[in-house]
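In: pasting the sequence and the predicted model now:
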Amino acid sequence: MIVVTGATGGLGGATVEHLLRRVPADEIGVSVRDTAKARHLADRGVRVRQGSYEDPAALRDSFAGAEQVLLVSGNDPAADIVGLHRDAVEAAVAAGVRRIVYTSQQGAVPGNPYPPSHFHIATEAILADSDVAWTALRNGAYGPLGQVLGPWRRTGVIAQPQDGPVPYTDRDDIAEATAVVLAGDRAFDGPVDLTAPTAVTFEDVAKIASDLTGGTVERIVLDDEQWVADQLTAGVPEEMARLVLTWYQAARAGHFADAGPLLADLLGREPRTVTDRLASDIAA
């Protein structure tokens, strides 16, 4: 059995949908905080059990009978993410799981100024010490492009801090590849990168957006502190603004620059590009 945590969230939920196309429903389980939100999966034959990283005993029960567990990483900046992940790994080990697959982050290496990279590094170390086979899927940035580009469709400009090359990756492509890893015969030990095959800068994206819209989308580089001030004026809490700023700083330092072929190999096709995603956003 394959058990997926966070199955009512975006990445976990999409992964389960792709698993259902590859594995009989009775070979899939989910561990969710609120089982009512997973009723649509139970109705299709998926085993649904209550479990959360805050409740190791329930988590062990939800992992019972699993050969593989997908641990979708936590993202609450106020929580002890590393401690919660440690509890989840220990619960999987106690349940007799044979392989843990973890959703890590591209660029999870020492020196990356983006704070989430720190708990991914720590979690990978916990997995390495667990005596269980493990895979860390270091996923490329897969959030909505608007989160990093800003309101360019309204303003006609990408006015953000200095960036660097990033292989912006489609979330559903990552979910599908994750399902392939879980359901397939190929085993990946340790960390592997799942990214779009090409890294682009905001300058590149501005050119792509200009071609797609038939207009001119300008790239404007903002001073870091000016950008933070603009975010505060727009109502963004300073803590959040400075967290996002570290992502741009990590990008400009090259921590997200590498792009690899594994995602395309797992999908058996080319992943969606920034051009594809912008075109869909424009058409929506």
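Out: On my side now, so go ahead.
In: from here on, just use CA atoms for contacts and neighbour counts.
Out: Will do.
In: return the residues in contact with Gln50.
Out: Gln50 is in contact with Ser31, Val32, Arg33, Asp34, Thr35, Ala58, Leu59, Ser62, counting by CA atoms under 8 Å, 6 or more residues apart in numbering.
In: and the gap between the fifth one and Ala25?
Out: Same thing as Thr35. Distance, Thr35 to Ala25, by CA to CA, to the nearest Å: 17 Å.
In: next one: the fourth one
Out: From Asp34 across to Ala25, the span is 20 Å (CA to CA).
In: same deal with the last one?
Out: With the distance defined as CA to CA, Ser62 ends up 16 Å from Ala25.
In: quick one: the helices in the stretch 1-150 of the chain?
Out: 10-20, 39-42, 56-63, 81-94, 116-128, 145-149 (DSSP state H, counting those that start in this stretch).
In: and the strands in the protein?
Out: 2-5, 28-32, 47-50, 68-71, 99-105, 133-139, 157-161, 190-194, 218-222 (DSSP state E).
In: buried residues in stretch 121-128, which are they?
Out: Ile121, Ala122, Thr123, Glu124, Ile126, Leu127 (16 or more other CA atoms under 10 Å).
In: circling back: of the strands of the chain, which approaches Leu278 most closely?
Out: If you check each of those against Leu278 by CA to CA, strand 157-161 wins as the nearest, at 13.3 Å.
In: from the contact counts, what lies against that closest one?
Out: In this structure, strand 157-161 packs against helix 145-149, helix 202-213, strand 218-222, helix 224-233, with contacts taken as 3 or more CA pairs under 8 Å, 6 or more residues apart in numbering; DSSP states H and E.
In: another structure for you, compare them:
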Amino acid sequence: MIVITGATGGLGGATVEHLLKRVPADQIGVSVRDAAPAQRFADRGVRVRQGSYEDPAALRYSFAGAEQVLLVSGNDPSADMVSLHRNAIEAAVAVGARRVLYTSQQGAVPGNPYRPSDIHIATEAILGDSGVAWTALRNGAYGQLDQVLGPWRRTGVIAQPEDGPVPYTDRADVAEATAVILAGDRSFDGPLTLTAPTAVTFDDLARIASDLTGRAIKHVVTDDEQWVADRVTAGVPERMARLMLTWYQAARAGYFAEADPVLAELLGREPRTAADRLAARTVA
């Protein structure tokens, strides 16, 4: 059995949908904090059990019978996510899973100023000491591009801190590739980077947006402290704004610059690029 955590979220849910196209439903289980939103999977024959990273006993119950477990990483900045991930890894080992897959992050290496990297580095270390085969899916940034670029459609300006090249990746492509790995015969040990084929900067995206819209979209670099102050004025807690700033700092330092071909190999086609995604949103 393949057990997926976080199956009511965007990445986990999409992974289950792709798995259902590849393996029988009775070979798939989901471990979810709240079973009600997962009823759509139960109706199709997927095993649904309640489990949360805070409850090791519930995790062991929800993971029971699993040969593979996909741990979708938590993102609560107020929680001790490393300890919670440890709970999940230990539960997977306890039920006899032969492989644990974990959704890590591109550039999860020492020195990366983006603070969530520390969580992924520590979790990968726990996996390495677990005694079970493991794969860390170091996914490229797959958030909504408009969230990264700001209100450029309204203002005609991409006004953000200094950036660097990033292979902005489609979450749907990552989910499909994850399902391919879970359902396939090919094993990947250790870190595996999944990204779009091309890394682009805000300058690149401004040119792409200009071509798509027929408008002159400008890129303006905002001072880091001014950007934080603007976010705080807009109602974002300063702690969160400074956490977000570390992402731009990591990008400008090159921690997300490398595009990897593995995602295309797994999909059997070219992944969607940032230009593709902007075009789809612009047409929509």
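Out: Arrived safely, thanks for sending. As the structure is a computational prediction, the values presented were derived from the model and not from experiment.
In: could you get me the TM-score between them?
Out: Aligned and superposed, the two chains score 0.99 in TM-score terms (TM-score structural alignment, normalised by the length of structure 1); 284 aligned residues with a CA RMSD of 0.5 Å.
In: now the contacts of Gln50 of structure 1: which count as buried?
Out: Ser31, Val32, Arg33, Thr35, Ala58, Leu59, Ser62.
In: turn those residues into CSV, including distance to Phe188 of structure 1.
Out: Shown next, in CSV, are these (distance: CA to CA, whole Å):
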residue, distance to Phe188 of structure 1
Ser31, 23
Val32, 26
Arg33, 28
Thr35, 31
Ala58, 28
Leu59, 24
Ser62, 24
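In: re earlier: okay, the helices of the stretch 1-150 of structure 1 in a markdown table with distance to Leu137 of structure 1 next?
Out: Listed next are these as a markdown table, based on distance: least, CA to CA, whole Å:
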| stretch | distance to Leu137 of structure 1 |
| --- | --- |
| helix 10-20 | 12 |
| helix 39-42 | 24 |
| helix 56-63 | 20 |
| helix 81-94 | 15 |
| helix 116-128 | 10 |
| helix 145-149 | 21 |
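In: contact partners of stretch 229-246 of structure 1?
Out: Stretch 229-246 of structure 1 is contacted from outside by Pro113, Tyr114, Pro115, Pro161, Asp224, Val228, using CA under 8 Å, 6+ apart.
In: ditto for stretch 65-77 of structure 2
Out: Applying CA under 8 Å, 6+ apart, the external contacts of stretch 65-77 of structure 2 come out as 1-6, 12, 63, 81, 85, 88, 92, 95-104, 182.
In: list only those of those flagged as buried.
Out: 1-6, 12, 63, 81, 85, 88, 92, 95-97, 99-104, 182.
In: ok, now which ones touch the residue positioned nearest the centre of structure 2?
Out: Compute the mean C-alpha point of structure 2, and by CA atoms, centre = their mean the closest residue is Asn139, 5.4 Å away. Asn139 of structure 2 is in contact with Thr103, Ser104, Gln105, Gln106, Thr169, Val174, Thr193, Leu194, Thr195, counting by CA under 8 Å, 6+ apart.
In: try 10 Å
Out: Neighbouring residues of Asn139 of structure 2 by CA atoms under 10 Å, 6 or more residues apart in numbering: 103-108, 168-171, 174-175, 191-196, 263.
In: with Leu84 of structure 2 instead?
Out: Contacts of Leu84 of structure 2 (CA under 10 Å, 6+ apart): Ser52, Tyr53, Glu54, Asp55, Pro56, Ser73, Gly74, Glu90, Thr123.
In: do that again at 8 Å, thanks
Out: Contact analysis of Leu84 of structure 2 by CA under 8 Å, 6+ apart lists Tyr53, Glu54.
In: from the contacts of stretch 229-246 of structure 1, pick the one nearest Gly45 of structure 1.
Out: Proximity to Gly45 of structure 1 was ranked across those by CA to CA; first place goes to Pro115, at 38.7 Å.
In: how much space between the closest one and Asp61 of structure 1?
Out: In terms of CA to CA, Pro115 of structure 1 sits 32 Å off from Asp61 of structure 1.
In: same check, this time on Val109 of structure 1
Out: In terms of CA to CA, Val109 of structure 1 sits 33 Å off from Asp61 of structure 1.
In: please apply the same query to Asn112 of structure 1.
Out: Between Asn112 of structure 1 and Asp61 of structure 1 the computed distance is 36 Å (CA to CA).
In: quick one, which of those two is more surrounded?
Out: Legend: neighbour count by other CA atoms under 10 Å for Asn112 of structure 1 and Asp61, higher for Asn112 (20 against 17).
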